[in-house]
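1. just to be clear, the model below is a prediction. Sequence and coordinates:
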Amino acid sequence: MKTLLVKLLFVVTICVTISCSKRQEKAKSDKPNIILFVADDHGTDAIGAYGNTVIKTPNLDKLADEGVMFTNAYCTSASCAASRSVILSGQFGHATGSYGHVHDYHHFSTYDNIKSLPVLLNEAGYETARIGKYHVAPEKVYHFETVLEADPRNTVEMAEKCNDVLKSDKPFFLYFCTDDPHRGHPFEPDPWYTPNSFGNKKGGYEGVEEIVYDPAKVLVPDFLPDTKESREEIAQYYQSISRIDQGFGKLMQMLQETGKTENTIVIYISDNGMAFPGAKTTVYEPGIRLPCIVKDPTKNLKGLTNETLISWVDLTPTILDMAKVDFDKNEFHGKSFNDDIGIAKARNEVYASHTFHEITMYYPMRVVRSGNYKLIWNIAYRLEYPFASDLWASSTWQSVYRSKVAYFGPKKVKDYLFRPEFELFDLEKDPNESKNLAYSEGFEPILEEMKGKLKTFQKNTSDPWLIMWDHDSSLQGTGVDL
């Protein structure tokens, strides 16, 4: 009798185990894989799908054809480390201590009580893996299970190193971050008029077709001077982006071969705008309005263009939502746009918060875009606008600086370097942000309304720079951890 009972218990245990295993497998299969592909300093100016007829980006263009392309997607700070902390935390950098660059003597690190996207996904059963540029700290806050190594300038090699992750038995989150098209070392060319390489090199990279552009044929954005130096550097920038495109194509080919395409969400973004003066490190449109292409095979949305306003602070809650992971919405400053992907104008406000790039570049700016109006508050407006070291040394800027010409593109050099406290633009009528309405008659009500929105935003996101409004010290702490 005892023997029979033991056998029955054994059979029941096996059945329960198999049943649980099947339920777990079903739960796994219900969760999509997610690839977040992040370029370094890539603006909307240099992707075919966004209107550039010169650059060759067939794989990114295909992604746009198969998904949704956002035309009003914004980072919160046009600086690499600060932006990446927001992408992976869902909180503004001024609230997490991620004020600027994390590396070397800058040392801006995220508070260790923050729970980041990879940690939350890992707790929910995802395999989390990263490759390429990291640029956030501390590691225990932004912890990934798997760290893959490859040349971050060779995106084809990077893709090949992701093979095991793509074949994972678990749902996976792959954080794929290139060094392209960031400016390459050395930042200070010799002679000064030599264009930066943007990571390009003679002979190219193994497995990557070298695509070279004629400087005479590149498209010079309106905010830049149309000079020999600008064109030569833009040509190098284009070449670096074509390398990204090939690596992205390789990754998509490998994904197709695994048979997981129909259960994998792919998101392509950049951390900030192109590495030219007037874009990167500024909060003007070329610095913070960026590419964002989302392909979600679980939604029947293909070849759509979406004008709704979204922000990188929304990415963490959005990805958690896509992954069907429960989370407390109050833990994030951003809001999931997963349900808004197919809605053209679901949102009408975004905010930006820039404080540092390098530690020597103190120039805090806060931004609100509401509808077509955009307000920039230059908190340190009495200071000369600081240059990132690589942008200062660029031949594009040096050609203007050394010749002592009055204009940098459409703006006067003195207006670029010395800015008013407030800049108010109507982006529908003035997309190039050339006419400041902040001190124009008749715009006082709009200016005051936008200031009010900024103050509310700062209070809601625990921004220490709230004190700069009439010495408001409501967020001032005691200096003692309680």
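-> That came through fine. Source: prediction; values computed, not measured.

2. CA only for contacts and neighbour counts going forward, please
-> OK.

3. as a check, name the ranges of all helices in the stretch 301-450 of the chain.
-> Secondary structure of the stretch 301-450 of the chain by DSSP state H, counting those that start in this stretch: the helices cover 315-322, 389-393, 395-403, 413-417, 444-460.

4. in JSON lines, list those helices along with distance to Val11.
-> Output for those, formatted as JSON lines (distance: least, Cα to Cα, whole Å):
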{"stretch": "helix 315-322", "distance to Val11": "38"}
{"stretch": "helix 389-393", "distance to Val11": "69"}
{"stretch": "helix 395-403", "distance to Val11": "75"}
{"stretch": "helix 413-417", "distance to Val11": "77"}
{"stretch": "helix 444-460", "distance to Val11": "57"}
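
5. here comes the other one, which I'd like you to weigh against the first:
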Amino acid sequence: MNRRRFLQQVAAPAALMLFANNALAQTTPQKTANTAKPNIVVMIADDLTYSDLGCWGNKDVKTPNLDRLAAQGMRLTSCYTTAPVCSPTRQALYTGLYPVRSGAYPNHAIVKPGVKSLPHYLKPLGYRVGLVGKQHYGPAENFPFEYPGQDGGAEDEENENAEKDLNYGAAEQFINRDKKQPYLLVVAAHEPHSPWNKGDASVYKPADLKLPPYLVDTPLTRRALSNYYGEVTYLDQQVGRVMDFVDKSGQADNTLFLFVSEQGSSLPHGKWTLYDVGIRSATIARWPAKIKAGSTSNALCQYIDFLPTFMEMGGGKADTNIDGRSILKVLTGESTKARDYVFAEETSRGIIAGPEAYGIRAVADDRWKYILNLNSDAEFMNTETRTPRFQSWVKKGETDAFAREQAQRYKVRPAVELYDLQNDPFEMKNIADQPDQKANLTRLRSALDGWMKQQGDEGVKTEMEAKEHQGSGQAKRRAGAGAGANRPNRQRANANAN
């Protein structure tokens, strides 16, 4: 599919503006004349592919609240995570640092001593800074969030439901607690992370679903997509709840509501990969006082850019020690450009059922994506490759060329991959070996090498050191942090965050 046609379909600007007019007429957030510092709500999904929302062009999945949010705000269509797994992604958002530089580059990892996060930057600007829901970061002293609804701070490690049931009542209370002091609240949902057992999957008849082009059509794939879509709709309902909390607070006009989808779903070619299905984020920003309703920006940006954006919103100065840069002017429509390149890394060492080492690095501009597989001689594997669903791909591949190709290219990849995102948005055709791409390969590789050097990323050597940032090393640091009031429960988060 031509990328221009693809973007026209997913953007659907006329439909969004029509939806905006209707939605705003019916459910316009209460506006105030408040000239104080803006409030900020950040709602994070868990393993949601960017294209699996109605407002991103998916005609199967039902996401009325996120569609409403998009109609009332701005969709950032070229926003990227820094990694395709939970822990590095979240810690990049909270610290403004790329994963290797912060130290949290494998999954289930913790940052280096001295790394600062949102509370360190926003509290001095007069903000209350809280978090409800999934944590998956550490150590505690680096993330001194307030944990609404938890008397002891973080979740109780012995509570089996602590990381599964988000306390939305606590979120509402935090929003309404003090109208005189600005706040930043992170609402970290647990959906739609597998095993996709929330929501009503019966709404999505497997036989009626249109599969995205990178998935192999088998009954197990269709059943998985049905269950996943059911949980996406469940997540959408929770987004609607939090939107209502803000809208009823009387401060909606002066509140940035930022939704981010995190990395893609765990279906093949999403999570754990640096394809766009894995690292492009469905990002929506609503701020009635500043952001034009129904607008879209294709400016390249990353999760590390949110922290400096929040700082600028709160009147703070830019911190030159972080990697992110403010995108406030993009949000307000004053600028159409934020970055020339976005970068990402995947460290498979230490993931559940993963290979001993399968490091991946990537760089992309507004058209081209360059992927470097550091250990391409190895076979990629994870929990997904062990599922009956993936094995149904392998079985079908015995007689079906496409199934065979998709199963094989998920597990065995060349050292270098290059994709034309305009004409191949789902990265189905590697063109790295085409003679006319030598200039692109050289330019992008130079940008990637420069970034890796700046980050202290030594490639394979850095990959082999990954376990020092997780596992027993993590436990040792946690023990050193003691049982303070803000001690995050990474044990429970890790159990649910493969």
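-> Looks like it came in fine. It should be emphasised that the depicted structure is a prediction, and the values quoted were computed from it without experimental measurement.

6. dump the residue contacts of Gly48 of structure 1.
-> When contacts are counted by Cα atoms under 8 Å, 6 or more residues apart in numbering, Gly48 of structure 1 is found next to Val54, Ile55, Lys56, Thr57, Pro58, Leu60, Asp61.

7. what about 10 Å?
-> Contact analysis of Gly48 of structure 1 by Cα atoms under 10 Å, 6 or more residues apart in numbering lists Val54, Ile55, Lys56, Thr57, Pro58, Asn59, Leu60, Asp61, Lys62, Ala64.

8. which of these lies closest to Thr360 of structure 1?
-> Ile55 (34.8 Å; Cα to Cα).

9. what does that closest one correspond to in structure 2?
-> Correspondence of Ile55 of structure 1 to structure 2, assessed by TM-score structural alignment: Val61.

10. check the secondary structure at its match for me.
-> coil (DSSP: H, G, I helix; E, B strand; the rest coil).

11. returning to that earlier point: need the winner for burial among the helices of the stretch 301-450 of structure 1.
-> Among the helices of the stretch 301-450 of structure 1, helix 315-322 has the highest mean neighbour count (mean count of other Cα atoms under 10 Å), at a mean of 22.

12. that helix corresponds to what range in structure 2?
-> Counting by TM-score structural alignment, helix 315-322 of structure 1 falls onto residues 306-313 of structure 2.

13. from Pro212 of structure 2, how far out is the closest residue to Gly103 of structure 2 other than its chain neighbours?
-> Closest residue to Gly103 of structure 2 apart from its sequence neighbours, by Cα to Cα, 6 or more residues apart in numbering: Val111 at 4.6 Å. Val111 of structure 2 is 36 Å from Pro212 of structure 2, where distance means Cα to Cα, to the nearest Å.

14. more neighbours, the two?
-> Val111 (27 against 12; other Cα atoms under 10 Å).

15. go ahead and flag the most central residue of structure 2.
-> Glu262 (1.5 Å; Cα atoms, centre = their mean).

16. give the contact list for the equivalent of that residue over in structure 1.
-> With TM-score structural alignment defining the correspondence, Glu262 of structure 2 maps onto Asp271 in structure 1. Asp271 of structure 1 makes contact with 38-43, 74-87, 177, 280, 287-288, 290-291, 312 under the criterion Cα under 10 Å, 6+ apart.
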